[in-house]
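K.L.:
With the sequence up front, the predicted model follows.
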Amino acid sequence: MRSRHFVRTAVLAAVAVLATACGSPATPVDLAPVSDAAWPQPANVGGPDDSAGGDTDTSCDPLKSLAPTSGTTIGTGTTMAAIRGRGKLIAGVDQTTYLFGFRNPKSGNLEGFDIDMVNQIAAAIFGQAEGHVQFRAIPSLQREQVLVDHQVDVVVRTYSITCDRRKQVQFSSVYYVAGQKILVPKTSNATSLADFSGKKVCATKKSTSLTKIATDPAKPVAVSVDNWSDCLVMLQQGQVAAVSTDDTILAGMAAQDPTVKVVGDPLTQENYGIGVPKDQEDMVRFVNGVLDQVRSSGAWAASYQNWVGSRLGPAQPPSPQYR
């Protein structure tokens, strides 16, 4: 009996020593203390140096495009004939801007006002758009480069027409007019950029919106990202105080997140055009012929009402200006 008692006592003592070495249940050992759990930033976050889309160059009349010469007739040897022979219209678009260019999570298809414009061009070339469009999702900072490099036939991506951009690419007539506003949390009382002196305001790289933020007299801190969805995430996480860009883009963000709101009067007027490679004047005239039909047939009004009307109110297609 005494021997058994001695062994039992020894075993219990050993267990107690091991338990003590592992730490008391009441005082757990903290092997990895965390003092800062900041949200990770999106890739390629920058600053005002990424502002290269501004409209400070007034050396041209940016809104005057090339007049259509033969409607949507496709002649032999034209750019449009080459596209028809290829079987696909290649279009640079957005896939992250709700209402204008976004991927429907249910169908996987790209949808939105800009996507409707691409489909109208494809239908004019091929007779129907289905099966004849190759969408290429691009960030805003690549819009000029993919046209310069002839990687796409058109860019339809909330693309504001400016004299500076016209030095590198051609533009169609204006197919949509937007205005730069501000997106803030619903708890914010801010209504203009003047309320963000020294505070971070987000926009995409090489956008006219970023230029406006970076040059505003109130001196907000311009934060640049690749895509507008990155701005919304940074606002939601408190990494920026506001997002500022076209009301069309902000309306899509507000529709996705009920905790934010669009505020203020328009800071600028943004005239959207369809980008075309610089050396393809025949394609510019063809696209303008398509846009003339889109305006007069009611297709523009139907697309606007479907995507934007309930959020931004009534609107009419802008009248084209030709040189």
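P.N.:
Yes, it's here.

K.L.:
switch to C-alpha atoms for all contacts and neighbour counts from now on
P.N.:
Fine.

K.L.:
residue boundaries of the strands in the stretch 151-300 of the chain?
P.N.:
154-155, 169-171, 176-185, 200-204, 221-225, 242-246, 260-263, 269-272, 275-277 (DSSP state E, counting those that start in this stretch).

K.L.:
could I get these as a markdown table with mean neighbour count?
P.N.:
What follows is those, written out as a markdown table (neighbours: other C-alpha atoms under 10 Å):
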| stretch | mean neighbour count |
| --- | --- |
| strand 154-155 | 28 |
| strand 169-171 | 25 |
| strand 176-185 | 22 |
| strand 200-204 | 29 |
| strand 221-225 | 26 |
| strand 242-246 | 27 |
| strand 260-263 | 20 |
| strand 269-272 | 20 |
| strand 275-277 | 27 |
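
K.L.:
just so I know, which of those lies nearest V15?
P.N.:
Within those, the stretch nearest V15 is strand 176-185; the backing value is 56.4 Å (C-alpha to C-alpha).

K.L.:
Second structure follows, compare the two:
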Amino acid sequence: MKVSTFLKRAILPVTAAFMLAGCGSSDSASGSKENVLEKIEEEKVITWGVKNDTRLFGLMNTETNEVEGFDIDLARALTKEMFGEDTEVKLKEVTSKTRIQLLNGSDIDAIIATMTITDERKKEVDFSDVYFDAGQSLLVKKGSDITGVDSLGGKTVLAVKGSTSAINIREKAPEAEVLEFENYAEAFTALKQGNGDALTTDDSILYGMADEDPSFELVGGQFTEEPYGIAIKKGNEDFVEKVNEALKALKDSGEYDEIKDKWIKAN
């Protein structure tokens, strides 16, 4: 047997053993859960997932190039309450369709983006206590013959992809045609252009649209309950607890009400 052949046969098992050991180590590392709270405290940076297209809650101001709204101010207040003034606040745009994916992909640390707490979503993320009580409603052109979900038969209703609103309206008005859009801005534009008879989502968001264009109004009242929660990656109970403590502190001090009254005047 040649020496080179002998060496190859001797080296290959050893190499394979190292590779297997390396794979086992990698799998173990990938299976470990990231402690988001520790990361924030070490890096002194927190990244919130927020909406950029939702008036009153999270809307891009084209003049200042800054996102503004209730969710934004609450995120900053929570950050200060939890970590003090030295922690930097970063805001990353999310949509109803992308927010859970971005959270679980470590692009963001927490979601505060008009996100309704549901049993289905609890399978993918953990939620804080309720920070805002909303309810689904309908936005229509003033003078419309639509008065509520019972009058949607044969009508076209606009909704946003990935939202509970699209699911709910199909259950409440099965005879209506539902068109889904990527975000609220696109859906509202479609409504204004006459591409639908009504737009449905949480009343808190619809109030912002009616405030933007008074030729539209809400009808029918709330036909669902939509409690908003702050979403956090699963396995971070310590972070959820810290958020809940901070939220309670803001409510007890009256700062929460100040932020809410600043933005949600119609509620």
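P.N.:
Looks like it arrived, so ask away. Given the structure is predicted, the values throughout are model-derived calculations rather than measurements.

K.L.:
Just give the TM-score of the two.
P.N.:
With the length set by TM-score structural alignment, normalised by the length of the second structure, the two chains reach a TM-score of 0.83; 234 aligned residues with a C-alpha RMSD of 1.6 Å.

K.L.:
circling back: adding distance to C231 of the first structure, write the strands of the stretch 151-300 of the first structure out as JSON lines.
P.N.:
Listed next are the strands of the stretch 151-300 of the first structure as JSON lines, based on distance: least, C-alpha to C-alpha, whole Å:
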{"stretch": "strand 154-155", "distance to C231 of the first structure": "22"}
{"stretch": "strand 169-171", "distance to C231 of the first structure": "27"}
{"stretch": "strand 176-185", "distance to C231 of the first structure": "10"}
{"stretch": "strand 200-204", "distance to C231 of the first structure": "6"}
{"stretch": "strand 221-225", "distance to C231 of the first structure": "7"}
{"stretch": "strand 242-246", "distance to C231 of the first structure": "6"}
{"stretch": "strand 260-263", "distance to C231 of the first structure": "12"}
{"stretch": "strand 269-272", "distance to C231 of the first structure": "19"}
{"stretch": "strand 275-277", "distance to C231 of the first structure": "24"}
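
K.L.:
quick one: what's aligned to N227 of the first structure in the second structure?
P.N.:
N227 of the first structure maps onto N183 in the second structure when the alignment is built from TM-score structural alignment.

K.L.:
nearest spatial neighbour of that match, skipping sequence neighbours?
P.N.:
V160 (5.6 Å; C-alpha to C-alpha, 6 or more residues apart in numbering).

K.L.:
got a list of what the aligned partner of the one you found in the first structure touches?
P.N.:
Using TM-score structural alignment, the partner of V160 of the second structure in the first structure is T204. The contact partners of T204 of the first structure, by C-alpha atoms under 8 Å, 6 or more residues apart in numbering, come to 140-141, 210, 224-228, 231.

K.L.:
need those residues in TSV with distance to H150 of the first structure, can you?
P.N.:
Formatted as TSV, the contacts of T204 of the first structure follow (distance: C-alpha to C-alpha, whole Å):
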residue	distance to H150 of the first structure
S140	16
L141	16
L210	26
S224	26
V225	25
D226	21
N227	22
W228	25
C231	29
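
K.L.:
Next, see which of those residues are matched by contacts in the second structure.
P.N.:
Contacts conserved in the second structure for the contacts of T204 of the first structure, counting by both residues aligned by TM-score structural alignment, their matches' C-alpha atoms under 8 Å: 140, 210, 224-228, 231.

K.L.:
Not counting its neighbours along the chain, what's nearest K90 of the second structure?
P.N.:
T47 (4.6 Å).

K.L.:
Quick one: the residues in the second structure that stretch 291-301 of the first structure pairs up with.
P.N.:
Using TM-score structural alignment, stretch 291-301 of the first structure pairs with 247-257 in the second structure.

K.L.:
Nearest the geometric middle of the first structure, what residue?
P.N.:
W228 (4.0 Å; C-alpha atoms, centre = their mean).

K.L.:
mean offset of the helix or strand hosting K260 of the second structure relative to the first structure (after superposition)
P.N.:
When elements are assigned from DSSP states H and E, K260 of the second structure belongs to helix 255-263. Following the fit onto the first structure, the mean deviation recorded for helix 255-263 of the second structure is 0.8 Å by mean C-alpha distance after the TM-score superposition for the first structure.

K.L.:
Return the set of buried residues in that helix.
P.N.:
For helix 255-263 of the second structure, the buried set under the neighbour-count rule, 16 or more other C-alpha atoms under 10 Å, comprises 256, 259-260, 263.

K.L.:
Out of the residues you listed, flag the one nearest to S215 of the second structure.
P.N.:
W263 (20.5 Å).

K.L.:
how near is that closest one to D27 of the second structure?
P.N.:
47 Å (C-alpha to C-alpha, to the nearest Å).

K.L.:
With F70 of the second structure instead?
P.N.:
F70 of the second structure is 41 Å from D27 of the second structure, by C-alpha to C-alpha.

K.L.:
These two: which has the busier surroundings?
P.N.:
Counted by other C-alpha atoms under 10 Å, F70 of the second structure and D27 do not tie: F70 has more neighbours, with 22 against 11.

K.L.:
counterpart of the more buried one in the first structure?
P.N.:
Checking TM-score structural alignment: F70 of the second structure goes with F113.
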